[in-house]
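Chemist: heads up, no residue letters with this:
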């Protein structure tokens, strides 16, 4: 099994969009949240003003910022915006909070994701904490790279899903199925006619991208940051040239 990283957000955002009143304030579901204005839709779209991580967590290149969040409930008091609401600011804290909202409504955010996204997409093997024997363990200089503890932590909804590459392709097909509307890609990024969702964790990168009628699904292990994005872009450009040149 492979880490999907922040492609997890695509699953969570769609589940929220399908099952919650997205224009309601987050505080309607979680009264302990100190900000009374941010909505569920703000969390989905990264426009809540929340930081990438709480100030109490350190996003270091060689550390694991999520290890201290294993077995610890999300501190709702840290959900304090640092930028104006309505501006795009990528936030893992926002998606951890969205997972907490889904927990409050459904009892288990991952069970809700399984019901509303994974099962409809034909995905049955996804997990948050797969057995060690099921994980693909990338190596660097001959040593296995220890993955972040995202799936075990209170930030799992921001990037904790593991599954196979075939399942990543199944999710891409399901999300990009023509004529199904906006909800399946509500958490994806857009620029012009291009649409994509990507994820980067310590030892892996993944991306699903669609542009000019071409879809690329890429997963990398132990590569430079954004390597998956670069490969997907190169593939799409090559396919577009091939179509143009006949």
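Modeler: Cool, got the structure. For clarity, every value in this text was computed on a predicted model and none was experimentally measured. Numbering: from 1, shown residues only.
Chemist: Only C-alpha atoms from now on, for both contacts and neighbour counts.
Modeler: Will do.
Chemist: ranges for the helices of this protein?
Modeler: For the chain, the helices defined by DSSP state H occupy 8-19, 26-29, 40-45, 92-106, 109-113, 165-175, 227-245.
Chemist: Quick check: which helices or strands does the fifth one pack against?
Modeler: This means helix 109-113. Identification of packing neighbours for helix 109-113 by 3 or more CA pairs under 8 Å, 6 or more residues apart in numbering; DSSP states H and E yields helix 8-19, helix 92-106.
Chemist: Please name the nearest non-neighbouring residue to residue 108.
Modeler: residue 102 (6.8 Å; CA to CA, 6 or more residues apart in numbering).
Chemist: which residues sit in contact with that neighbour?
Modeler: 16, 108, 109, 112 (CA atoms under 8 Å, 6 or more residues apart in numbering).
Chemist: Which among the residues you listed count as buried?
Modeler: 16, 109, 112 (16 or more other CA atoms under 10 Å).
Chemist: so how far is stretch 35-54 from its chain's centroid?
Modeler: 15 Å (CA atoms, centre = their mean, to the nearest Å).
Chemist: and the comparison structure, right after this:
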């Protein structure tokens, strides 16, 4: 199945295989109309999925700088119903709290919605025992959407404010990123169609998992966020790709996204795709930024 790509970055003209991918490409400010208007027409909102984690991690950094939240705080101090064997907010942010990808009993993402039922923090309280029993060894890396859901809930408890309100105040101010939302208009969402029917996304934006993957925005705001992270040298929540180069991906039901930033080289790239497998956007950006444009 042919995917649809949407790209922005630095370099020169993309290779032929990218020109055939029917997306929209922005390289050094030059825009080429390879867009598939069925999916990526003007005004559509794109799903960030797990790229949202870099925003949540940055929020923790900003709250620490403002002396509002200490990353060394135990999760149990802020969420007493969760006994996570000494795990701190920093452990959650670095995926070292020993938590699984999703909560115990979550639906399979292939045929169901793994976020179904996780509408509020009471969801975490109701499953506190199961969550605690799913914890493995503290300090070992274990990628976890559940950990970021708990991190968002903990910061809400520490501040008395909703996670998205905190994001707007400290990381993505409305005047600079006006389209960012966790409640996208259903008619503006960039989603694929299969057999003529539009596929609904997982409900990750509707409850506690929004801190792990719930953001949507225009492509312009997504690209603006990537450039801002590059220029400010943000690294919290990012993974190292190679020396002085960082990345984060996101994979939802039918969409994928990747951002690569190289602050020292002042380079960045963004790819958003539909109906492609995990890591497709990452592989594409690596090719675009480091193989074809050396």
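Modeler: That came through, no problem. Given the structure is predicted, the values throughout are model-derived calculations rather than measurements.
Chemist: Superposed, what's their TM-score?
Modeler: The TM-score (TM-score structural alignment, normalised by the length of the first structure) is 0.89; 237 aligned residues with a CA RMSD of 2.0 Å.
Chemist: about what we covered before: adding distance to residue 133 of the first structure, write the helices of the first structure out as a markdown table.
Modeler: Output for the helices of the first structure, formatted as a markdown table (distance: least, CA to CA, whole Å):
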| stretch | distance to residue 133 of the first structure |
| --- | --- |
| helix 8-19 | 22 |
| helix 26-29 | 38 |
| helix 40-45 | 33 |
| helix 92-106 | 27 |
| helix 109-113 | 22 |
| helix 165-175 | 17 |
| helix 227-245 | 25 |
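Chemist: out of those helices, nearest to residue 130 of the first structure?
Modeler: Nearest of these to residue 130 of the first structure, taken as CA to CA: helix 109-113 at 13.9 Å.
Chemist: Comparing that closest one with the second structure, how large is the average distance?
Modeler: On superposition with the second structure, the mean distance recorded for helix 109-113 of the first structure (mean CA distance after the TM-score superposition for the first structure) is 0.6 Å.
Chemist: Just tell me the aligned range of that helix in the second structure.
Modeler: The counterpart of helix 109-113 of the first structure in the second structure, counting by TM-score structural alignment, spans residues 163-167.
Chemist: gap between the matching stretch and the chain center?
Modeler: 15 Å.
Chemist: just stretch 236-253 of the second structure next, same as before
Modeler: 10 Å.
Chemist: And for stretch 183-203 of the second structure?
Modeler: With CA atoms, centre = their mean as the basis, stretch 183-203 of the second structure stands 18 Å off its chain's centre.
Chemist: In the first structure, which residue range corresponds to that stretch?
Modeler: Using TM-score structural alignment, stretch 183-203 of the second structure lines up with residues 129-149 of the first structure.
Chemist: and the residue nearest to residue 69 of the second structure when sequence neighbours are not counted, what is it in contact with?
Modeler: Nearest residue to residue 69 of the second structure, sequence neighbours excluded (CA to CA, 6+ apart): residue 63, at 5.3 Å. Contacts for residue 63 of the second structure (CA under 8 Å, 6+ apart) come out as 69, 70, 170.
Chemist: can you list those in TSV and add neighbour count?
Modeler: As requested, the contacts of residue 63 of the second structure are arranged in TSV below (neighbours: other CA atoms under 10 Å):
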residue	neighbour count
69	19
70	18
170	17
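Chemist: would you turn those residues into a markdown table with distance to residue 126 of the second structure?
Modeler: Formatted as a markdown table, those follow (distance: CA to CA, whole Å):
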| residue | distance to residue 126 of the second structure |
| --- | --- |
| 69 | 25 |
| 70 | 26 |
| 170 | 30 |
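Chemist: circling back: tell me the one among the buried ones among the contacts of residue 102 of the first structure nearest to residue 128 of the first structure.
Modeler: For these, the nearest to residue 128 of the first structure is residue 109 (11.5 Å; CA to CA).
Chemist: pretty sure that closest one is touching residue 97, no?
Modeler: No - using CA atoms under 8 Å as the test, residue 109 of the first structure is too far from residue 97 to be in contact (10.8 Å).
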